[in-house]
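Q: Got a predicted structure plus its sequence, pasted below:
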Amino acid sequence: MAATPPVCDFGWKAPHFDLPATDGRRYRLEDIAGPKGTLIMFICNHCPYVIAIRDRILRDARDLAALGIGVAAISSNDSNAYPEDSFAKMAELAEAEQFPFPYLHDEDQSVARAYNAVCTPDFFGFNAALELQYRGRLDASRREREVPGLRRDLYEAMREVAETGQGPAEQIPSIGCSIKWKPA
């Protein structure tokens, strides 16, 4: 089922985390933070919305790193219900696709709850002070593979954050599969 996150709450502070990554290390928010800003993405392996844009997520992450933006992706889905989102499968995907960022596992879903993550993908773009400046879409595509000529909304917004510390006033929310929450 498709879900859409709320609009950007400018200035909201990034919650701390300490999560295991597919590269065998643990990462805290401070380890990810870049000198010009930080992008935290909630993604997963199985979501058709993420699969359709994964190549552009990787491209934008590489381009943003060159601008001083730290990047990480977090998978919070219930892997008991969705085995393709298991930590082992995350590691396989990250290696096969050569993710240029840590791919973190939020097994207890506490980080997704702290961020109020809604869907995959859900993008949180912070400035150097770790204040939220962007919570929008990657681009205008949804579940389609790359459409030529689309504006790179996420990249352009984070470039603006890197240059000015502030994100664009107008943002269009992402859309994707809802986070797969564990039963209460």
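A: Done, it's in.

Q: C-alpha from now on. contacts and neighbour counts both.
A: Will do.

Q: Now do the contacts for Arg56.
A: Contact partners of Arg56, counting by Cα atoms under 8 Å, 6 or more residues apart in numbering, are Glu146.

Q: can you pull the buried residues of whichever helix in the chain runs longest?
A: In the chain, taking DSSP state H as the definition, the longest helix is helix 48-65. For helix 48-65, burial by neighbour count (16 or more other Cα atoms under 10 Å) applies to 48-54, 56-58, 60-62, 64-65.

Q: structure B:
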Amino acid sequence: MAERARSEGLGFAGINSNDPVNYQSDSWDNMVKRANRGMGYSYLHDDTQDTARAYGAERTPEFYLIDSSGSVVYRGRLDDSPRDPSHTTSSDLANAMDDLVAGRSVSVSRTDSIGCSVKWKH
């Protein structure tokens, strides 16, 4: 998806907001290991969780498509089959990107994200 975004002139970044103390797999060291395997996009750490709170993040992953004015025009899942791409019937983020790039209003601006809850700091 990151490659497609780039080809359409859109930015793409992953932001990890999980608490690394209570969720070791999202520690800084593990983030670096993941990034070094070649993610194809910037992978950022939201140490304060301020970004997650500002956007109302609930799940990981949760996708946000933001237009040139800074407005969120899509929020939700990548598609309707995160575990098996061969069963995908709705490519929600791609459809929203298509609308945005074509200059149309995003037809479906919100879908339920599929994933684990954000691991908030206590």
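A: All right, it came through fine. The shown structure was predicted, so the numbers you read here are calculated from the model rather than taken from an experiment.

Q: Once they're superposed, tell me the TM-score.
A: After superposition, the two chains reach a TM-score (TM-score structural alignment, normalised by the length of the second structure) of 0.90; 122 aligned residues with a Cα RMSD of 1.6 Å.

Q: those helices in the second structure, which residues are they?
A: Under the criterion DSSP H, the second structure carries helices at the ranges 2-7, 28-36, 50-55, 92-101.

Q: How many residues are close by the residue mapped onto Asp122 of the first structure from the second structure?
A: When the second structure is aligned by TM-score structural alignment, the residue opposite Asp122 of the first structure is Glu62. When neighbours are counted by other Cα atoms under 10 Å, Glu62 of the second structure registers 21.

Q: Contact partners for Glu62 of the second structure?
A: Going by Cα under 8 Å, 6+ apart, Glu62 of the second structure touches Arg75, Gly76, Arg77, Leu78, Ser113, Ile114, Gly115.

Q: which residue ranges form the strands in the first structure?
A: For the first structure, applying DSSP state E gives strands covering 2-3, 18-20, 26-28, 37-42, 69-75, 103-105, 119-120, 122-126, 132-134, 176-178.

Q: now those as TSV including distance to Arg142 of the first structure?
A: Shown next, in TSV, are the strands of the first structure (distance: least, Cα to Cα, whole Å):
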stretch	distance to Arg142 of the first structure
strand 2-3	10
strand 18-20	29
strand 26-28	30
strand 37-42	16
strand 69-75	19
strand 103-105	22
strand 119-120	11
strand 122-126	13
strand 132-134	18
strand 176-178	8
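
Q: between those strands, which one is nearest to Ala169 of the first structure?
A: strand 132-134 (8.8 Å; Cα to Cα).

Q: Which elements pack onto that closest one?
A: strand 122-126, helix 153-164 (3 or more Cα pairs under 8 Å, 6 or more residues apart in numbering; DSSP states H and E).

Q: how about 10 Å then?
A: Counting by 3 or more Cα pairs under 10 Å, 6 or more residues apart in numbering; DSSP states H and E, the packing neighbours recorded for strand 132-134 of the first structure are strand 37-42, strand 122-126, helix 153-164.

Q: measure stretch 80-89 of the first structure end to end?
A: End-to-end distance for stretch 80-89 of the first structure: 12 Å, by Cα to Cα, to the nearest Å.

Q: buried set for it?
A: Neighbour-count burial for stretch 80-89 of the first structure [16+ other Cα under 10 Å]: Glu84, Asp85, Ser86, Phe87, Lys89.

Q: Pull the most distant pair out of those residues.
A: Glu84 and Phe87 (8.7 Å).

Q: Please identify every residue contacting each of those two.
A: Common contacts of Glu84 of the first structure and Phe87 (Cα atoms under 10 Å, 6 or more residues apart in numbering): Leu93.

Q: which non-adjacent residue is nearest the equivalent of Asp85 of the first structure over in the second structure?
A: Pairing criterion TM-score structural alignment: the partner of Asp85 of the first structure within the second structure is identified as Asp26. Closest residue in space to Asp26 of the second structure, ignoring its immediate chain neighbours: Pro20 at 5.2 Å, by Cα to Cα, 6 or more residues apart in numbering.
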